[in-house]
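A.B. asks: fold the following.
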Amino acid sequence: MKDGLRIVAGEWRGRKLAAPEGDTTRPTADRTRETLFSMLTSRLGSFEGLKVADLFAGSGALGLEALSRGAAHCLFIDQDPAAIRAIRRNIANLQAQTRSEVRACSVLSLGPAREPLDLVLLDPPYGTGAGAVAIDKLARLGWIGHMTWISLETARDETVSIRGFETETMRDTGKARLHILRWQGQS
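C.D. replies: Purely as a prediction, here's the structure:
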């Protein structure tokens, strides 16, 4: 277990999180997560009652942070077995089972959504373009709607351009670049 991963704010502030064993995942640093949630709070106002997805979830830290701040439900998706174990362990330790769903699959294998989510958090492997591909597909399948806020973390030197999406804001923090996106519809 990697040391130092904690919930930044809310109901579970300061609680430790388990990171997946091995080095196939790169957990979002606490400071980067704090910056991201500050950016989101200034746009959303509150996380109360939101339906959230944490995609390429790793430890689940992003989705658990949203739950700690009042989100109603979070769908965690990752295909790495070590990540799934860490996510389930973190959910159990925080007693968040009733507000969480974990799926061990590729983000790209998701089928059509019943309704759009309020917030989609993506932290794919840097330099792969997987986040842009996932966002495009999720919009076509109804997971992302006009009211959905989207957070995409990339490496600091990556740019993001997804047809039909507008970058609301972007901020560099450490080695990461945080993009907040909104869907404008198909162009």
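A.B. asks: alpha carbons only for contacts and neighbour counts from here, please
C.D. replies: OK.
A.B. asks: now the helices for the protein?
C.D. replies: 30-44, 61-68, 81-93, 130-140 (DSSP state H).
A.B. asks: just name the most buried of these.
C.D. replies: helix 61-68 (a mean of 26; mean count of other C-alpha atoms under 10 Å).
A.B. asks: what are the contacting residues of it?
C.D. replies: 6-13, 17, 27-28, 33, 47, 52-54, 57, 73-76, 91, 99, 121 (C-alpha atoms under 8 Å, 6 or more residues apart in numbering).
A.B. asks: any idea of the angle it forms with helix 30-44?
C.D. replies: 50 degrees (axes from the mean of the first three to the mean of the last three C-alpha atoms, to 10 degrees).
A.B. asks: which residue of this structure sits farthest from its center?
C.D. replies: In the chain, counting by C-alpha atoms, centre = their mean, Ser187 sits farthest out from the average C-alpha position, at 25.5 Å.
A.B. asks: which ones are touching the closest residue to that residue other than its chain neighbours?
C.D. replies: Leaving aside its sequence neighbours, Ser187 sits nearest to Gly164 (C-alpha to C-alpha, 6 or more residues apart in numbering; 5.4 Å). Gly164 makes contact with Trp183, Gln184, Gly185, Gln186, Ser187 under the criterion C-alpha under 8 Å, 6+ apart.
A.B. asks: next, the structure of the following sequence, for comparison with the previous one:
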Amino acid sequence: MSASGRIRIIGGQLRNSRLNVPELPGLRPTPERVRETLFNWLAPVIDGARVLDLCAGTGALGIEALSRGAGATQFVESHALAARALKDNLARLKVSTADVAASPAQVWLGNTGTPFDLVFLDPPFADNLWAGLACTLEQGGWLAPSAWIYVESPRQQPLDLPDNWVIHREGVAGDVQFALYRRTDAKPLAATDPSL
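C.D. replies: Model (predicted):
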């Protein structure tokens, strides 16, 4: 995080807007360079997308998505101070197509799911929530049939993700690995023909 406690939206209608960021242990905003790469990948599919920013933290990913044309974003953040700061930033930026739930991700996902087109899965690294949240997203009706899922995790951390999440693009920045997955319902072909 920058020393000023502010981070910048880097593209779209809210470009160069600043988000106020509270000083909280474990709060780790996605770096600008990674966000730029991710949203270059998402450019063909972001317009009108229904987005879930799970373990939202600063909300930078979800707000960046809205800035670049997403239809609506649901933010879920367990830390009350971070959730309050996120609500304040959205109000200051006059964003009306967003909702903030101050709740632990697993608790919020215990509700009835409505499918999202794009999910940001970037939980606090120390909590090791990737597998549990991914399983709940997949089984709880939270993902559209061809949803995109962005996952950020420590470099070389093994992740146990659903088999039908297929890596589309991936990268590394310092001690962080990041990947964009595409959900598929297709079952793999049986390799009965040696030529397959």
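A.B. asks: report the TM-score for the pair.
C.D. replies: Their TM-score after superposition, calculated using TM-score structural alignment, normalised by the length of structure 1, is reported as 0.89; 182 aligned residues with a C-alpha RMSD of 1.9 Å.
A.B. asks: quick one: contacts for the most centrally placed residue in structure 1?
C.D. replies: Per C-alpha atoms, centre = their mean, the C-alpha nearest to the average position across structure 1 is that of Leu121, at 2.5 Å. Leu121 of structure 1 makes contacts with Val52, Ala53, Asp54, Leu55, Leu62, Gly63, Ile150, Ser151, Leu152, as judged by C-alpha under 8 Å, 6+ apart.
A.B. asks: pretty sure Asp54 of structure 1 contacts Phe76?
C.D. replies: Yes: taking contacts as C-alpha atoms under 8 Å, Asp54 of structure 1 lies within contact range of Phe76: 4.9 Å.
A.B. asks: more neighbours, these two?
C.D. replies: A side-by-side neighbour count of Asp54 of structure 1 and Phe76, using other C-alpha atoms under 10 Å, places Phe76 first with 29 against 26.
A.B. asks: hang on, the earlier thing: which neighbours do Asp54 and Phe76 of structure 1 have in common?
C.D. replies: Counting by C-alpha under 8 Å, 6+ apart, the residues touching both Asp54 of structure 1 and Phe76 are Gly60, Gly63.
A.B. asks: all the strands of structure 1, residue numbers only.
C.D. replies: Assigned by DSSP state E, the strands in structure 1 fall at 51-55, 73-78, 100-104, 119-122, 149-155, 165-173, 176-183.
A.B. asks: quick check: whatever residue of structure 2 lines up with Val107 of structure 1 vs Asp127 of structure 2, distance?
C.D. replies: Residue pairing (TM-score structural alignment): Val107 of structure 1 is matched to Ala105 of structure 2. From Ala105 of structure 2 across to Asp127 of structure 2, the span is 12 Å (C-alpha to C-alpha, to the nearest Å).
A.B. asks: Leu90 of structure 2 now?
C.D. replies: 27 Å.
A.B. asks: and Arg8 of structure 2, by the same measure?
C.D. replies: Counting by C-alpha to C-alpha, the gap from Arg8 of structure 2 to Asp127 of structure 2 is 26 Å.
A.B. asks: looking at the two, which is more packed in?
C.D. replies: More neighbours surround Arg8 than the other of Arg8 of structure 2 and Asp127, with 17 against 8 (other C-alpha under 10 Å).
A.B. asks: with adjacent residues omitted, what lies nearest to that one?
C.D. replies: Here the residue nearest Arg8 of structure 2, using C-alpha to C-alpha, 6+ apart, is Arg18, at 4.6 Å.
A.B. asks: which position in structure 1 aligns with that neighbour?
C.D. replies: Checking TM-score structural alignment: Arg18 of structure 2 goes with Lys16.
A.B. asks: I'd say its match and Gly4 touch.
C.D. replies: Yes: between Lys16 of structure 1 and Gly4 there is a contact at 7.3 Å, judged by C-alpha under 8 Å.
A.B. asks: and Arg92 of structure 2, how close does it get to Asp117 of structure 2?
C.D. replies: 26 Å.
A.B. asks: before we move on, what about Val34 of structure 2?
C.D. replies: 20 Å.
A.B. asks: perfect, I'm done here.
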